[in-house]
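K.L.:
coords below, sequence missing:
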């Protein structure tokens, strides 16, 4: 599935968008099954093991930098919704000052994410000196290799976010039929753009079209984006 096909499918889904299908209770989500999804999880788990071993010295060095740069824990931990809508704790390197979440309401006017369900801004004053570098290079995401090793995530799949399941319409809930990943269509083609609904619908496009070719293509494009710092916040 190429760039043009993804954008055309996104336009089709947006035309069918409805806001009256939101759920008030946790829905029953049937996960994707079959040979490819099983193979995908096994192969990507092995890749994560190799990456964790390779990046371990860097992880330890970054942990020391964070501790020397500002007060607080090395890791940022937060509840996210993943496979089948189940909750899990995600790990990132801490890139903000201690207790940054307590200041978010005061900074709501800076939010650039359309839809208001996530907070993203290029000018977040809570980000530390080392944190800005970690975000620009996506090094802050490396601790999620631990999430893969725990079985909560995989390499390519919808990004895990903290928005409750009740905030999604029926079509968007399809994103939870597979494990969340380190990278997705949004990061490959739309990273840095700020429409929450479009982001959710690209995840459903991924679930509809998941294949070895698409996964390899996304790995390549996301890897290139990371090296070039494209769209990082």
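P.N.:
Nice, I can see it. All figures in this text were calculated on a predicted structure; none of them were measured in a lab.
K.L.:
alpha carbons only for contacts and neighbour counts from here, please
P.N.:
Will do.
K.L.:
And the next helix or strand past the helix ranked longest in the chain?
P.N.:
When the chain is parsed with DSSP state H, its longest helix is helix 35-69. Tracing the chain C-terminally past helix 35-69 and defining elements by DSSP states H and E, one meets strand 75-81 next.
K.L.:
Show residues contacting that next one.
P.N.:
Applying C-alpha atoms under 8 Å, 6 or more residues apart in numbering, the external contacts of strand 75-81 come out as 87-95, 160-165.
K.L.:
Kindly report the same for stretch 112-121.
P.N.:
Taking C-alpha under 8 Å, 6+ apart as the criterion, the residues outside stretch 112-121 that touch it are 108, 110, 111, 163, 194, 195, 196, 197, 233.
K.L.:
another structure for you, compare them:
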């Protein structure tokens, strides 16, 4: 922790300090202008087309250029596929239509110039290149799907206005192919960006956290849980005086009584995050926003709403006062009904399709250790109701008796017993655990309505009553996979696992379920935290 001697202030605005201490520092992705002029603090509007200083964070410029190139290639490839489709379908049409424009200059112009450029224009107007949506979350993909609908509507309207006999199959082919190619390229580009952020730190935002020390540390913990988010706190500016941080170990240097802008310049940051109660003074926050105009520094506000996702939070301005309205979790309704139906259908089809695999696994267990194929244990489910979970047995038959002698070797800090090298697990069972194949019989519990495909982890029923925050997990059915499984599995602490389960309960959605199922595939392949 670094002590910074200066006048202690609880205000966000500029105090009187010695600015000679702040010197320009160069980083690979950041360079503060040598002749930086302090922008006026009265909120004088600036032209978006003629900024005095560009954004300090430059990773999104080459990244956006790559996305534009990939989108263009995707739309051209879709037009080429449609061209091939037209060639094969031409013989089936005997009337004059757009099919017979194939090979002409007009067809080439529309298929390989107008349509790709139209895609790029609509992708831009729909905000798919907005850096706020790049690299994290599903908003980027939602906007791409919205763009595809707009393209189909525009092409159909143009064909109707010009009375062009347009092949519906052609429109469907080119639109669907373009959408799939663009989504595939965006997913690939995002994975490369996440990999760069995890391994090298490139493509990330350097943040200065402003607020009280507890609030700043809470935001620090939240943004650093996921390196793929690309948010790297590099300093904390506390607003309640430096004395509040004395004797406390902090992960980044702590400052007090400093001019926030000069501090940003000194540590090489490009983002200021105002945390918790530091944003409670609208006048001070507004003045800070004025000061940042034209500097290229981003301003974000982290309100005191932890673990609540965006769909539950709505801004309702009243007489210029922005109020954050927090909706209740959606644990019923049509979406919940669709989830239940999807669970039953997928479980039934899954059991039918993988039955040969289940038979082979059962044979392997019997050959490895005499005893039952399945392990049945009582677990706590929805609303505290108990049920018996189905799993392939991976331990010797006397595992429960031997557990008492291994209690002192427990590596878990919560209600579950975990050992990385548990001697009670036989060799074939270890392979089943590493590949998560021992969980497949839980599809029986899903088919019976006792579990879900996605949900919190089912906890043993013999560990006492679950009270407090833990009991909130019982508002939904436990799942075969869940947020904790795709976030570290057994490598997580008990508190972190509970936090992730509660986050899922509070922010459930069908889209979120599909995202977790997709992430589960990669987690299983990597075998991270499986023991």
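P.N.:
That came in fine, so what should we check first? This structure is a prediction, so every number in the text was calculated from the model and none was measured.
K.L.:
on that earlier part again, would you reformat the contacts of stretch 112-121 of structure 1 as JSON lines and include neighbour count and distance to residue 40 of structure 1?
P.N.:
Putting the contacts of stretch 112-121 of structure 1 into JSON lines (neighbours: other C-alpha atoms under 10 Å; distance: C-alpha to C-alpha, whole Å) gives the following:
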{"residue": "108", "neighbour count": "13", "distance to residue 40 of structure 1": "39"}
{"residue": "110", "neighbour count": "14", "distance to residue 40 of structure 1": "39"}
{"residue": "111", "neighbour count": "19", "distance to residue 40 of structure 1": "35"}
{"residue": "163", "neighbour count": "13", "distance to residue 40 of structure 1": "26"}
{"residue": "194", "neighbour count": "18", "distance to residue 40 of structure 1": "29"}
{"residue": "195", "neighbour count": "15", "distance to residue 40 of structure 1": "29"}
{"residue": "196", "neighbour count": "14", "distance to residue 40 of structure 1": "27"}
{"residue": "197", "neighbour count": "17", "distance to residue 40 of structure 1": "27"}
{"residue": "233", "neighbour count": "18", "distance to residue 40 of structure 1": "29"}
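K.L.:
Looking at these, which is nearest residue 102 of structure 1?
P.N.:
Residue 102 of structure 1 has its nearest neighbour among these in residue 108, at 11.7 Å by C-alpha to C-alpha.
K.L.:
What lines up with that closest one in structure 2?
P.N.:
Residue 108 of structure 1 maps onto residue 407 of structure 2 when the alignment is built from TM-score structural alignment.
K.L.:
tell me the SS of that match?
P.N.:
Assigned state for residue 407 of structure 2: helix (three-state reduction, DSSP: H, G, I helix; E, B strand; the rest coil).
K.L.:
For residue 472 of structure 2, see how far away the nearest residue to it once chain neighbours are set aside is.
P.N.:
Closest residue to residue 407 of structure 2 apart from its sequence neighbours, by C-alpha to C-alpha, 6 or more residues apart in numbering: residue 417 at 7.8 Å. If you measure residue 417 of structure 2 against residue 472 of structure 2 using C-alpha to C-alpha, to the nearest Å, the figure is 22 Å.
K.L.:
which of the two has more neighbours?
P.N.:
Set residue 417 of structure 2 next to residue 472 and count neighbours by other C-alpha atoms under 10 Å: residue 472 wins out with 17 against 13.
K.L.:
Was I right to think that one contacts residue 501?
P.N.:
No. The pair residue 472 of structure 2 and residue 501 fails to qualify as a contact (C-alpha atoms under 8 Å) at a distance of 9.0 Å.
K.L.:
got the contact list for the spatially most central residue of structure 1?
P.N.:
Per C-alpha atoms, centre = their mean, the C-alpha nearest to the average position across structure 1 is that of residue 159, at 2.6 Å. With contact taken as C-alpha under 8 Å, 6+ apart, residue 159 of structure 1 is in contact with 180, 181, 182, 183, 184.
K.L.:
Looking for the alignment partner of residue 451 of structure 2 in structure 1.
P.N.:
With TM-score structural alignment as the criterion, the equivalent of residue 451 of structure 2 in structure 1 is residue 153.
K.L.:
cool, residue 428 of structure 2 as well?
P.N.:
The equivalent of residue 428 of structure 2 in structure 1 is residue 130 (alignment by TM-score structural alignment).
K.L.:
Going along the chain, name the strands of structure 2.
P.N.:
In structure 2, strands defined by DSSP state E lie at 205-211, 231-238, 254-256, 271-275, 298-302, 313-318, 321-326, 374-380, 386-392, 452-454, 459-460, 479-481, listed in chain order.
K.L.:
Could you tell me the end-to-end distance of stretch 437-449 of structure 2?
P.N.:
For stretch 437-449 of structure 2, the separation between the terminal residues is 21 Å (C-alpha to C-alpha).
K.L.:
Counting neighbours, which bits of it end up buried?
P.N.:
Of the residues in stretch 437-449 of structure 2, 437, 438, 439, 440, 441, 442, 443, 444, 445, 446, 447 count as buried by neighbour count, 16 or more other C-alpha atoms under 10 Å.
K.L.:
circling back: which residues touch the match of residue 428 of structure 2?
P.N.:
In this structure, residue 130 of structure 1 makes contact with 65, 66, 69, 95, judged by C-alpha under 8 Å, 6+ apart.
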